[in-house]
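Engineer: This is a predicted model, with the sequence first.
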Amino acid sequence: MSEFSDFIVFVDESGDHSLTSIDRQFPVFALSFCVFDKVDYINRVVPAVQALKFRYWGHDAVILHEHEIRKSKGDFTFLLTNRALREGFYADLHQIVADAPFRVIASVIDKVKLTERYANPWSPYEIALHFCLERLLMFMQGTGQAGRRVHVVFECRGKEEDESLELAFRRIVAGERQWGYRQHRFSDLEFEPKFARKSTNSTGLQLADLTARPLALKTLRPDQANRTYAVLAEKLYAIKEFP
C-alpha cells in the first residue's frame, strides 16, 4: 500500500455542466480543488469551523452550504432576523476562509464560448477536471509527494453521476485522456477519488463549497465586487478560464 500524502483535497462546483440547456443568467461551470496540509487541517481548520458552529448554533450538526447561507434558508434563517448578528456571522465566516491555510486549483468554463468554438466539445466537467488534476499533479510533484496516495474528495451527486465522474477521473490519471503537447506523469502518484454525502458534515467539503461560486462570478462578472474572491486570489495555485 502506498504511503498517504501529506495533503487532502476537497472538491466542489458551481453551475451545471449541461451544454444542451445553458442558463443564460449563469452560463459558466466552475470546479474548485481545495488542497489542505493534513496537519493544518486537523489542528487549525477543523477547530475554527467547529468553534463557529458552536458560537452561532450551540452545536456542530449544522452544515455550511453556500446556497443556503446566501439565501438565508434552513439553518441560516436567523440571518434574516438581526442585522448585527448577520454581519457578525459573515465577518466570522469570511475570516475563517481568509485564515485557513489551503491552496486553490480551479477551472471555470464559459459554456457559451465553448459551444461556439467547438462543434463537439468535451463535457465542461471533464475539461475542468482534466485541468485541475494536471495542476494538482504538478503541486504534488513540487511538494515531495511522489509515490504517495492522494485522496480527492467529492460530494455525492447521485449514483450515475458519481460513477461517470469516477470513470472520467480514473481515465485521466491512467493517462488515457491526454491533451496538448505536454505529457503528465500521473503514475508518479496514486490518485484516489472518494465520494462523501453532505450528511457526513465534512469540514473540507463545506469550505470547498464556499469557494466555487466566487470563482465562477469572477469570470462571469469581472467588474462586480467579490470579497471572497479577493481572499481566494491569495490562495490560488492555478486557475484556468476556458476557452
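Structural biologist: Alright, I've got the coordinates. Nothing here was measured: the structure is a model prediction, and the numbers come from that model. Numbering: from 1, shown residues only.

Engineer: going forward, measure contacts between C-alpha atoms and count neighbours the same way
Structural biologist: Fine.

Engineer: what about the strands in the chain?
Structural biologist: In order along the chain, the chain carries the following strands (DSSP state E): 7-14, 28-37, 102-110, 149-155, 190-196, 236-242.

Engineer: for comparison:
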Amino acid sequence: MIGAADFTLIAAVIDKQKHLAKYTAPADPYEIALGFCMERLQRYLMDKKQADRLTHLQVECRRQAEDAKLELEFRRICDGNNAVGKMPNLDIRFMDKKHNSTGLQLADLVAHPIGRHVIKPDQPNRAYEVLKAKLRTSGRKN
C-alpha cells in the first residue's frame, strides 16, 4: 500500500550518540531535525508554487516542556533562523496519539526503516527500498 500511495516524504535522521560524542554543547536533536525538515518542506512548496498557502506541520505531543521548547524553535525557524528565509506560511499543530492521526501513523511507519538505513546502510531493509523512491532529496523535484 505504501508503495502505491502518492506522497513525497521529507525526513531527517540524527544519530544521537554520534551527535553527543562530537559536540561539547550539542544542540537538541529534535530541533535540528525540525529545522532540516522545515527547510526541505519550504523548498518543496516553493518548487510546487505553493509557498503562499498555509501548511500545517503535525507534530506528535511529547511532554509539555518539550512541546513548548520545540514550538519556540519552530517559531524561530519560521522567523528566518534557517537557510531558506522567513516561512510565514507554516504553522505547527501538536497532536496527541489519541487523535489517531493518519499523518502521524504514516510517520511512525516510515521513521524506523529510514533511521535503520542511515545507521546500518549495508543491512537489508525492504521497507526502506519501498520508501526510497518517495524521499525528497537534494535536486529532486518529487
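Structural biologist: It's in. Model, not experiment: these values are computed from the prediction.

Engineer: about what we covered before: could you dump the strands of the first structure to a markdown table with distance to Phe131 of the first structure and mean neighbour count?
Structural biologist: Shown next, in a markdown table, are these (distance: least, C-alpha to C-alpha, whole Å; neighbours: other C-alpha atoms under 10 Å):
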| stretch | distance to Phe131 of the first structure | mean neighbour count |
| --- | --- | --- |
| strand 7-14 | 13 | 23 |
| strand 28-37 | 10 | 26 |
| strand 102-110 | 7 | 25 |
| strand 149-155 | 14 | 21 |
| strand 190-196 | 15 | 17 |
| strand 236-242 | 7 | 17 |
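
Engineer: Quick one: the helices in the second structure, in order.
Structural biologist: Counting by DSSP state H, the segments of the second structure that form helices are 16-22, 29-47, 64-78, 102-119, 126-132.

Engineer: what's near enough to touch Glu155 of the first structure?
Structural biologist: Contact partners of Glu155 of the first structure, counting by C-alpha atoms under 8 Å, 6 or more residues apart in numbering, are 11-12, 195-198, 205.

Engineer: And for Gln95 of the first structure?
Structural biologist: The neighbours of Gln95 of the first structure, taking C-alpha under 8 Å, 6+ apart as the test, come to nothing; the list is empty.

Engineer: can you rerun that using 10 Å?
Structural biologist: Counting by C-alpha atoms under 10 Å, 6 or more residues apart in numbering, Gln95 of the first structure makes contact with 48, 89, 228, 231.

Engineer: how about Gly115 of the second structure, what's its match in the first structure?
Structural biologist: Under the alignment defined by TM-score structural alignment, Gly115 of the second structure is paired with Ala216 of the first structure.

Engineer: Count the neighbours of that match for me.
Structural biologist: 28 (other C-alpha atoms under 10 Å).

Engineer: Look up how far Ile105 of the first structure lies from it.
Structural biologist: Taken as C-alpha to C-alpha, to the nearest Å, the spacing of Ala216 of the first structure relative to Ile105 of the first structure amounts to 13 Å.

Engineer: Kindly report the same for Ile172 of the first structure.
Structural biologist: Using C-alpha to C-alpha, one gets 16 Å for the distance from Ile172 of the first structure to Ile105 of the first structure.
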